[in-house]
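**Q** Provided below for reference: sequence and predicted model.
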Amino acid sequence: MRHVIEQAAALQRSGTRCVMATVVRTWGSAPHGPGASMLVAEDGRIVGSVSGGCVEAAVIAAAEEVFAGGPPVVARWGVGDEDAFAVGLTCGGTIEVLIREVNPETPLDRVSADLAAGVPVALVTPLEGRGSLAVGPGTVSGSLGGAAADRAAVLAAEGMLGRGESGLVSTGEEEVSADGRRGAGSPAGPACEPGRELLVQSFAPRPGLLIFGATEFARPLAHFGAALGHRVTVCDARPVFADPGRFPGADEVVAERPDRWFEAHENLIDPTSAVCVLTHDPRFDIPVLTRALRSPAGYVGALGSRRTHEDRMVRLRAAGTTEAQLARLRSPIGLDLGGRGAEETALSVLAEIIAVRRGGSGLPLSAGTGPVHGPWQPER
């Protein structure tokens, strides 16, 4: 979603008309969850996707109608519809998509700036009517056309943003609570206009990919990780290896002992962070792994053979690491893809990170019988 918002902001600044199509609901198997967007510019440029390529042609046709003066529309495509087969949506799911022109007052510059600064922000768009809001921690830009509607939307967006969720919320005769859900009103709550549905797109800071050990394996891992939307840090105690020119996709390359860097930046580690220890040297591995396994990082992995792993476990126990902490360690790192070399190893590592973050099994899809795409959930 980030690159779509950034491109939309650039087109808005240049005065180029564009239509944004955004998934608002999904049922069954769907490749993208609520909030996923596709941009259609008047000059023919296309950015992003709302399906696996199934309905994009139909979205472009709907966007052309909007460019011609048509109103915003909410279109639905599903496997049971003749239209779905005509456009190719045969994956077994149903998606509902809001298609509307990006207006000059849409606060995309604010959303884009917050994304660049790593500040959480939500874009709020009504399914009907004009106006939109950008909502961040204690800040609001734009308007839905009235103070009461704005207050209700802000409360809803703050709740969704706090949970890292995108999707629809309703404001009506009931009031919207601070967690973004409807319920009985309280005297302090805002009065809401009836029957309005709002699409909330939440943008959290990029998940961190922390690579300790500027080895040859680290180069494709940093490159692939950046391509998948991570904020990449490469850290190595050896200045000759910690050369930014070797890692053009990394956000930062640091010459420092891994454990010292981790200690100084521990406040940045959260459940979305992935820690990959590639130094393959116990002098560096054990101190940083000891800290990482005690941290809230959602993924901690270490490179090495099974023999190296057994030796590493002995050393970690001697350093005071508990069995519960050791159970979090992904070692040897990565999924078993049967790969060889740095690039294929990096692919297996990122596949495991995604599986852990998204709750995937890591098994071949052909071995299962359920939906290819399970219920959509935010990143962990």
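**A** On my side now, so go ahead.

**Q** can we go C-alpha only for contacts and neighbour counts from here?
**A** OK.

**Q** Isn't residue 95 up against residue 25?
**A** Yes - with contact defined as Cα atoms under 8 Å, residue 95 reaches residue 25; the gap is 5.8 Å.

**Q** For the helix or strand hosting residue 198, name the packing helices and strands.
**A** Assigned by DSSP states H and E, residue 198 falls within strand 196-203. Helices and strands touching strand 196-203, by 3 or more Cα pairs under 8 Å, 6 or more residues apart in numbering; DSSP states H and E, are strand 121-126, helix 147-163, strand 167-171.

**Q** Can you redo the ones you listed as CSV, where the extra columns are distance to residue 54?
**A** CSV is the format used below for the helices and strands packed on strand 196-203 (distance: least, Cα to Cα, whole Å):
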stretch, distance to residue 54
strand 121-126, 25
helix 147-163, 28
strand 167-171, 21
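
**Q** Out of the ones you listed, flag the one nearest residue 287.
**A** Across these, residue 287 has its closest neighbour in helix 147-163 (32.6 Å, Cα to Cα).

**Q** Could you list the buried residues of the closest one?
**A** Neighbour-count burial for helix 147-163 flags 149-162 (criterion: 16 or more other Cα atoms under 10 Å).

**Q** Closest to residue 313 out of those?
**A** Among the buried residues of helix 147-163, residue 162 lies closest to residue 313 (Cα to Cα), at 36.6 Å.

**Q** wait, residue 153 sits on residue 123?
**A** No - Residue 153 is not in contact with residue 123 according to Cα under 8 Å; the separation is 10.2 Å.

**Q** Against that first model, consider the following:
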Amino acid sequence: MKEIKAIIEAYDCIDRSTTKAALATVVRVEGSSYRRTGARMLVMDDGVWVGGISGGCLEGDALKRARLAIAKSQASLVTYDTTEDDQHQIGVGLGCNGVIDVLLTPLSFEDATNPVEILKSCMNERRQTHILLTVIGLEDDYQGLQAGTMLRYTGPESIAFLDNPSLQAELTHTIEVYAEKGRSRPKAFDLPDGRTLELFIEILPPEIHLVLMGHQYDVLPLARLTKEIGWRTTIVANPQKLMSKLLAVTDAIVTPADFSTILIDEHTAIILMSHDFKTDKYNLPKVLQTAASYVGMLGPKVRSEKILKELSEEGIVISTAESERIHAPVGLDIGAISPEEIALSILAEIRAVFSLRTGEALRLRTTPIHERD
């Protein structure tokens, strides 16, 4: 999400009287790759680019090919195969041993539905998971679609223009499967006339939202690192008790009395870090009533156990499902000592939880790092 926002910002700053641009998007990955599907790079014809599609080995070649696509005003699909032991193959030195398809789409600034404009519309809306369909393979055109076309899927009605019940049903079913798994993948569909329509189906969830409930000095390194990652941060505290430096790294500051006004969804993590036992004990039942998927509490295990014990004695029952959302002590066991290291530990655990990972060392994995078809 941070990359998309950077691309939109750069796009809005382009001098359209002198500069043309294209969007490079990773639409298929087989095997290993530094970046995954959905990685993007905005390329200007003056040689400037924002974002990235690899660890740096493909960007130079993609820049040349993007400028060619701009000159032709035609989208193109480029395949980088790093599995071949060919010294002339771009990217082979990376050693990733994978195949990457990159779609290069020239951007028409006059077109309100060009890919960057569509991404911008997604960012401007209320937090939700967006589903984007991009044509990556199609001979000629079909019902107004052509290579490079991107559209938003908002339900079966949004693809009614295809005027093909069988195709619409198959596409809708595929989208539902991908959305349930949170997967972005390409998929080919047979057209009635024998041609093939290949789409990149992208599931684009909102950025992780971190709600920090506290005002002590350790809020600052956590907010700083969160901003660097590209997540959203809301601090719940008395504004008069917060350091002024927090204003530059926080999206919102909300008083405890206005906690209910915060938009909290399943992509939200809440950290209780007031350093006050009574305050955290008061806040825990309240935050468990929200849709937040992750609730963390600072402090040793004995402290959190005491909070849960006292709540139980007061008749406030924490269900098994609610207990599974509580992470106390918060963070991964990395031997963190300083506030900055503790922040790293906390954010690493949150990322692991939202990715359905354990947080163990990658060298201990017996399967590929990323899920493969």
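**A** Nice, thanks for sending it over. Just so we're clear, the structure is a prediction, and the values are computed from it rather than from any experiment.

**Q** Now the TM-score, please.
**A** Put the two chains on top of each other and the TM-score (TM-score structural alignment, normalised by the length of structure 2) is 0.79; 350 aligned residues with a Cα RMSD of 3.5 Å.

**Q** So for residue 198 of structure 1, which of the helices and strands packed on strand 196-203 of structure 1 sits nearest?
**A** Closest among these, once you apply Cα to Cα, is strand 121-126, at 4.3 Å.

**Q** who's in contact with that closest one?
**A** 111, 114-115, 131-137, 144, 153, 157-158, 161, 196-204 (Cα atoms under 8 Å, 6 or more residues apart in numbering).

**Q** Go through the strand ranked longest in structure 2 and flag the buried ones.
**A** The longest strand of structure 2 (DSSP state E) is strand 21-31. Under the neighbour-count criterion of 16+ other Cα under 10 Å, strand 21-31 of structure 2 has 21, 22, 23, 24, 25, 26, 27, 28, 29, 30, 31 buried.

**Q** cool, and stretch 70-82 of structure 1?
**A** Buried-residue list, stretch 70-82 of structure 1, by 16+ other Cα under 10 Å: 72, 73, 74, 75, 76, 77, 78, 79.

**Q** Among those residues, which are located in helices?
**A** Among the buried residues of stretch 70-82 of structure 1, no residue falls in helices (DSSP state H).

**Q** Compile those into TSV and extend it with columns for distance to residue 306 of structure 1.
**A** Shown next, in TSV, are the buried residues of stretch 70-82 of structure 1 (distance: Cα to Cα, whole Å):
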residue	distance to residue 306 of structure 1
72	57
73	56
74	53
75	52
76	50
77	49
78	47
79	46
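
**Q** mean shift between the strand holding residue 198 of structure 1 and structure 2?
**A** Taken over the aligned residues, the distance from strand 196-203 of structure 1 to structure 2 averages 2.4 Å (mean Cα distance after the TM-score superposition for structure 1).

**Q** Name the surrounding residues that touch whichever helix or strand comes after that strand.
**A** Next along the chain after strand 196-203 of structure 1, taking DSSP H and E as the criterion, comes strand 208-212. Among residues not part of strand 208-212 of structure 1, those counted as contacts by Cα under 8 Å, 6+ apart are 218, 222, 225, 230-236, 258, 269, 272-279.

**Q** Pull out the buried members of those residues.
**A** 218, 222, 225, 230-236, 258, 269, 272-279.

**Q** Return the subset of the residues you listed lying in strands.
**A** 231, 232, 233, 234, 235, 236, 274, 275, 276, 277.

**Q** what's the first one in contact with, if anything?
**A** Under the criterion of Cα under 8 Å, 6+ apart, the neighbours of residue 231 of structure 1 are 206, 207, 208, 209, 225, 250, 251.

**Q** quick one: it from residue 207 of structure 1, how far?
**A** Distance of residue 231 of structure 1 to residue 207 of structure 1, given as Cα to Cα, to the nearest Å: 6 Å.

**Q** next one: the last one
**A** According to Cα to Cα, residue 277 of structure 1 stands 17 Å off from residue 207 of structure 1.

**Q** go on, the third one?
**A** Distance, residue 233 of structure 1 to residue 207 of structure 1, using Cα to Cα: 11 Å.
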